[in-house]
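Novice: Sharing a model prediction with you, sequence too.
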Amino acid sequence: MKFKIILICFFFADSTINAQSQLPRIIVSTDIGGDDPDDFQSLVHLLVYADKFNIEGLISSPPSKGRRKDILEGIAAYEKDFNQLKKHSSNYISPEILKKSTKQGAINIQSEDIPSELSEGANYIIEKAMEDDAHPLWILVWGSITDVAQAVHHNPEIKKRIRVYSIGSWNTWQDPKARAYLYNNHNDLWWIENDHSFRGMYQGGYQENEYGNVSFVSTNIKDYGALGQLFYEQKKDIKMGDTPSVLYFLSGNINDPTDSSWGGTFVKNSHGANYWVDNPVDSLRTGKHLGAKTVSMHRKDYLDDWKKRMALLNKNP
């Protein structure tokens, strides 16, 4: 009897490990705590979906005042909701592991054409990328791409082990040298560069009734758990410009950026064999923003899914 119990426990433990090993490995590089509160929003969203990922690291990136402590603020809210989330899935990562894997990246933007420094965050990217794991390490870039540039420069070997999904636009303008370094010197890098499509997160799509940017938050987010409260305290309407990098993994084929997904649909250009950009087709624009409709067309679907996630949390009094 004792042997059977041990065997059953081993079976479930092994099943959990196997399930987790099949999840996408990700590191998020974020300028959370900087000039725009929407990174807090995207972190809240990521954490309620944490059972869908192997979150291997969170890195504080430049160029503004955001630091590692701001990521830890998000983890503190997650810690309060952790036991409730664990009732839904055993795959939720422990807050303690998240804290240990939260690193400080570069504080200043790249000043020269070639990266010279190696931040703690960049070194951590190299360390995780070089682990003995057949699965690619995805790096979701929500801030400047500085730490990725440093990591690739100091150890180009990681290029065949990583995949990058970057949110560009303002982030690119903040550190143009880091982006230019990667673009001009590493055209073999696996890279989705989302410069416009992310705008579909908060522009266009179905916004009637509870699905508006303000009404959705007030109805489905702010009253649910410490994470919902943090979201609302930071910003009372949906922006979440970095969230398409997470939505990309929740639908579609992650190995094919041209496939339709909640996180956008992208096209190749002549730059590199594994480089994808916003879809330029006119019918997919929202104003001047190329490809924005490839995100906003799924708005009701991904908001409905998120609403179910938030409902897992205790409703605040």
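Specialist: Yep, that arrived.
Novice: drop to CA atoms for contacts and neighbour counts, all remaining ones
Specialist: Noted.
Novice: what sits against Lys236?
Specialist: Shown in contact with Lys236 (CA atoms under 8 Å, 6 or more residues apart in numbering): Val214, Val217, Ser218.
Novice: Which ones among those lie within strands?
Specialist: Per DSSP state E, strands hold no members of the contacts of Lys236.
Novice: If any of these are buried, give me the PyMOL selection for them.
Specialist: Listed next is the PyMOL selection for buried residues among the contacts of Lys236, using 16 or more other CA atoms under 10 Å:
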select buried, resi 214+217+218
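Novice: Below is structure B, check it against A:
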Amino acid sequence: MRGFAIFLLAALAFGSIVSAVAAAQTADQHLRHNRLIVLTDIEADPDDTQSLIRLLLYANEIDLEGLVATTSIHQRSRTAPESIHHVIGQYAEVYDTLSQHASGYPEAETLTARVTTGQPVYGMAGVGEGRDTPGSDAIIAALEADDPRPLWVAAWGGPNTLAQALHTLRATRSPEALARLVAKLRVYTISDQDDSGAWMRETFPDLFYIVSPGGYGAATWTGISQVVDGLDNTTISNAWLAEHIQQGHGPFGAAYPDVAYGMEGDTPTFLNLIPNGLSDPEHPDWGGWGGRYELYTPELSALDPDGFTGGVPVTEETREIWTNAIDTVRPWRARSHGRAHGYAEESFTGFRATLWRWRDDIQNDFAARIDWTVSAYVDANHPPVVRLDHADRLTVHSGDAVRLSALGSSDPDGDSLSYHWFQYPEAGSYPNAIDLWGADNLYARGFHAPEVEAPQTVHFILRVTDKGSPALSRYRRVIVTILPAGGQ
């Protein structure tokens, strides 16, 4: 009996250790998620509802800390928190089924408690002493929370609720505390939909800010829905949305409204926050599902100052911001015979191309998650798990042979996998294309490091796609630093 008691105590102690380890792993996974507060002029355009439906499908992988109903140039004198609540109500209907497919989805009651509102007035008229709102208070509380992670604020409409939070912090906190809180902020606004964006960028010159200011025609975010001659535009068509999202996919899909002005113009604000192995939100210049952005002060002439803004003035930028970057993309296409995949002949260059290269993957992932709301786990598709057979940061010398391998990648549903290794030249410092050995679709490829006179970085992307329906892709990025031959 005494031996059994010792065994029991040991088992209990071991169980406690296992539980503690599991809890620590869960906490660590949580800390890897990005924190996000959304400011939305929902009801100004159906695309806010579209983007909110998509966002909630990723609420297990993004810590959604606030949903704030705001105004914009397109909806100047009212906010519509009731419309946010309506979408959450639809989410509640599918929560039990959705949460079978992945852990971490918040309950509808949790999301409901995070809905607030800003001032029902336009722009800077809603910023100043005595203009605090539940929305601006929520931003301040999130910034001051005991959480080391940055706080992302995505403005789908006017950002004056964020401007009010910063106004209050500047008036009530010490300069040191203000600087510390501003350093935690990461802002992405869909163009400038009120006049507070330019004020924030000038008043807080250290504020991390992603925006394509000026006319909407000069904005990266438009790439999510723009029809392009020579590209396959099927997955952004009304027919595709009806078949794969809206009809026959339960109440959450049925709640997705028809396109009125443009499909999901707000969605790029959070796509790079999804942990799909591709993007690093702290490096917008590396690129990802939400596009690629570079840090510079754009010229006024590049902002399409005479283009459509709804009436928001277009002014000279006063400092560097994260804004449009230029990529050249050759579409990757399946082949009917022989080598399974290859590149199309035609290439596309521009700031929208930074988003075009991922568009089909983005849409297929959305369709799969809508399926999660109505299907059992065994009846739906889930993304592959991508592994590297080496580190994701490599340092080599000119002339070295470098092997890249996806050995060990797998799929939770047992699907067959396709592989695609490619260089992302715009993301690195080395300016030239590097030839990789072998066919484009091999799981393992390699290259000889080119001659360099000074250290250079090269970004290689591994895209792994399953053969489920819809086909889903996940990624890994390998950054290779090339040193001169014989260097240290």
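Specialist: Arrived safely, thanks for sending. In this text, all values refer to a predicted model and were calculated from it rather than measured experimentally.
Novice: Any idea what the TM-score comes out to?
Specialist: The TM-score (TM-score structural alignment, normalised by the length of the first structure) is 0.86; 302 aligned residues with a CA RMSD of 2.6 Å.
Novice: Roughly how far does the equivalent of Lys52 of the first structure over in the second structure sit from Leu278 of the second structure?
Specialist: Taking TM-score structural alignment, the alignment pairs Lys52 of the first structure with Glu61 from the second structure. For Glu61 of the second structure, the distance to Leu278 of the second structure equals 14 Å [CA to CA, to the nearest Å].
Novice: repeat for Pro213 of the second structure
Specialist: For Pro213 of the second structure relative to Leu278 of the second structure (CA to CA), the value is 26 Å.
Novice: Alignment lookup: Ala102 of the second structure to the first structure.
Specialist: In the first structure, Ala102 of the second structure lands on Ser89 (TM-score structural alignment).
Novice: circling back: between Pro213 and Leu278 of the second structure, tell me which one has more neighbours.
Specialist: Pro213 (30 against 21; other CA atoms under 10 Å).
Novice: Within the helices and strands, which one has that one?
Specialist: For Pro213 of the second structure, there is no helix or strand it lies in under DSSP states H and E.
Novice: Verify the stated contact: it with Gln193.
Specialist: No. Using CA atoms under 8 Å, Pro213 of the second structure makes no contact with Gln193, being 9.4 Å away.
Novice: mind listing what the match of Lys52 of the first structure touches?
Specialist: So Glu61 of the second structure contacts His33, Asn34, Gly104, Ile274, Pro275 (CA under 8 Å, 6+ apart).
Novice: Can I take it that Leu462 of the second structure is in a strand?
Specialist: Yes. Under DSSP: H, G, I helix; E, B strand; the rest coil, Leu462 of the second structure falls within a strand.
Novice: burial measure for it, as a count.
Specialist: With other CA under 10 Å as criterion, Leu462 of the second structure counts 26.
Novice: again with Arg25 of the first structure
Specialist: Counted with other CA under 10 Å, Arg25 of the first structure comes out at 22.
Novice: do Ile6 of the second structure as well
Specialist: So Ile6 of the second structure, with other CA under 10 Å, has 11 neighbours.
Novice: so which helix or strand takes in it?
Specialist: Assigned by DSSP H and E, Ile6 of the second structure falls within helix 2-32.
Novice: Now the alignment partner in the second structure of Ile167 of the first structure. Nearest residue, chain neighbours left out?
Specialist: Superposed on the second structure with TM-score structural alignment, Ile167 of the first structure falls opposite Ile190. The shortest distance from Ile190 of the second structure to any non-neighbouring residue, by CA to CA, 6 or more residues apart in numbering, is to Trp156 (5.6 Å).
Novice: Tell me the counterpart of that neighbour in the first structure.
Specialist: Under the alignment by TM-score structural alignment, Trp156 of the second structure pairs with Trp142 in the first structure.
Novice: what ranges do the helices span in the stretch 101-250 of the first structure?
Specialist: Under the criterion DSSP state H, counting those that start in this stretch, helices of the stretch 101-250 of the first structure are mapped to 120-129, 146-154, 170-174, 176-185, 213-220, 225-234, 244-247.
Novice: Reformat those as TSV; add distance to Glu112 of the first structure.
Specialist: Formatted as TSV, the helices of the stretch 101-250 of the first structure follow (distance: least, CA to CA, whole Å):
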stretch	distance to Glu112 of the first structure
helix 120-129	17
helix 146-154	11
helix 170-174	14
helix 176-185	7
helix 213-220	40
helix 225-234	34
helix 244-247	28
